[in-house]
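Chemist: What follows is a predicted structure for the sequence shown.
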Amino acid sequence: MTDKFIFRFVAAVTVFVIIVVIVLNRHLIPGPAKAPAFTPYLPLLNAILNGTCTVLLLTSLYFIKQGNITVHKRLNIITFCLSSLFLVSYILFHYLMRTDTHYGDVDGDGILSASELAAAGGLRTLYFFILIPHIILAAGVLPLILLSFNYGLQMQVQKHKKLVRWAFPIWLYVTISGVIVYLMISPFYHF
């Protein structure tokens, strides 16, 4: 496959994923009237997947620094698969669950009262300080991951290294912040 084909494929996948996430977060596609019983467990599964990816990414870095390309490659394949599973689970959750969760919404009515806002205070600001870059970087890192993954599998080491300088820290931030976002928002889940 040519680089041109790979770039087009990566661009198409990235645009498709971003559109699907936006459409689902805006509730533009009707989901089922009643979510299946497993649906409330998907955010926890996503946090576990993100946490596992964090550990795998750091372990992969360790092994490549040791010169063990085989283990590095295997760990990255596992991480890629778990991140793909995360994406499927994330999309499934937002398709099935038709309610939004707001940070600080103690009573679950979807509207933050003055007392709820006051109680959330600085933690609400911190939550958005972590969440906003998480969302932006999660969308932006997808093409970097796909391209660096392709170059790594093809053993195009120089191209892989150039992309990984950017992809690795961004992907690591996204996986770590994903867990933090879950831990911060989960007390306000009402489903």
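Modeler: Everything's here; your move.
Chemist: For the rest of this, base every contact and every neighbour count on C-alpha atoms.
Modeler: Fine.
Chemist: three-state assignment of residue 35?
Modeler: Of the three states, residue 35 takes coil under DSSP: H, G, I helix; E, B strand; the rest coil.
Chemist: and it, what is it in contact with?
Modeler: By CA atoms under 8 Å, 6 or more residues apart in numbering, the residues touching residue 35 are 96-97.
Chemist: so what does the top helix by length along the chain touch, helix or strand wise?
Modeler: Counting residues, the longest helix in the chain under DSSP state H turns out to be helix 114-153. For helix 114-153, the packing partners by 3 or more CA pairs under 8 Å, 6 or more residues apart in numbering; DSSP states H and E come out as helix 3-25, helix 69-96, helix 157-185.
Chemist: here's the one I want to compare it with:
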Amino acid sequence: MNSSEPFTIDLLKDISLGKAIAVILLISAISFTFLIWLIYFKGGSDYESTLITSLPALNALLNSASAVLLLFGYRAIRNRNFSKHMKFNLTAFVTSTFFLISYVIYHNFHGSTSFTGEGFVRPIYFFILISHIILSALVMPLILTSFYLAFSGKLKLHRKVSKVTLPVWLYVSVTGVAVFFLLRMYS
């Protein structure tokens, strides 16, 4: 593929925008509902291991990698290098997917983590956490929609959606790392 040509998947061209958005919203709603149940209602198990306790650090690393890859992808598209842009963004998607898998495994065994910090840091932490949670619910359908639009050849709409997707995805990735460090420092 020439770096100045976009890449499309013929199968996605045959799926209407409405059907694609409906499937994306369904997958996103089921995923978010599952995560809320897993973290806040299921509770953790009694199983502990070094591997499980090291997953939050891995999650922070994966979120950091996603953020860096997104910035490289942004730079590539600004330089009109579609091939690099696609590779960086797909790799960011893979690191975010590995993050999600690791996050589910961790919370399956651990449950939720309480923040014990006091004073001025407490409202800062909860502002970051709450905004992170709200935007993480929005980022999955935005990411999936951006990929659908790009790979189905709907590039004008892809550009419009991606102008929202990129900052939200970056914010969720960066604040995920911030939540990790705040929990480590104050819990």
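Modeler: Right, received. Where do you want to start? Predicted, not measured: the structure shown is a model, and the values here were computed from it.
Chemist: now the longest helix of the first structure and helix 157-185, what's the angle there?
Modeler: In terms of direction (axes from the mean of the first three to the mean of the last three CA atoms, to 10 degrees), helix 114-153 of the first structure departs from helix 157-185 by 160 degrees.
Chemist: picking that back up, so for residue 125 of the first structure, which of the helices and strands packed on helix 114-153 of the first structure sits nearest?
Modeler: helix 157-185 (11.5 Å; CA to CA).
Chemist: check the fit of that closest one onto the second structure and give the mean distance.
Modeler: Superposing on the second structure and averaging over aligned pairs (mean CA distance after the TM-score superposition for the first structure), helix 157-185 of the first structure comes out at 0.8 Å.
Chemist: how far away is the residue in the second structure sticking out farthest from the centre from residue 181 of the second structure?
Modeler: Distance from the C-alpha centroid of the second structure peaks at residue 119, with 29.9 Å (CA atoms, centre = their mean). Here residue 119 of the second structure is placed at a distance of 17 Å from residue 181 of the second structure (CA to CA, to the nearest Å).
Chemist: so stretch 148-155 of the first structure corresponds to what in the second structure?
Modeler: Using TM-score structural alignment, stretch 148-155 of the first structure corresponds to residues 146-153 of the second structure.
Chemist: So what does residue 52 of the second structure match up with in the first structure?
Modeler: Looking across to the first structure (by TM-score structural alignment), residue 52 of the second structure lines up with residue 39.
Chemist: Which residue in the first structure aligns with the residue farthest from the centre of the second structure?
Modeler: Checking TM-score structural alignment: residue 119 of the second structure goes with residue 121.
Chemist: now swap in residue 71 of the second structure and tell me
Modeler: So residue 71 of the second structure corresponds to residue 58, using TM-score structural alignment.
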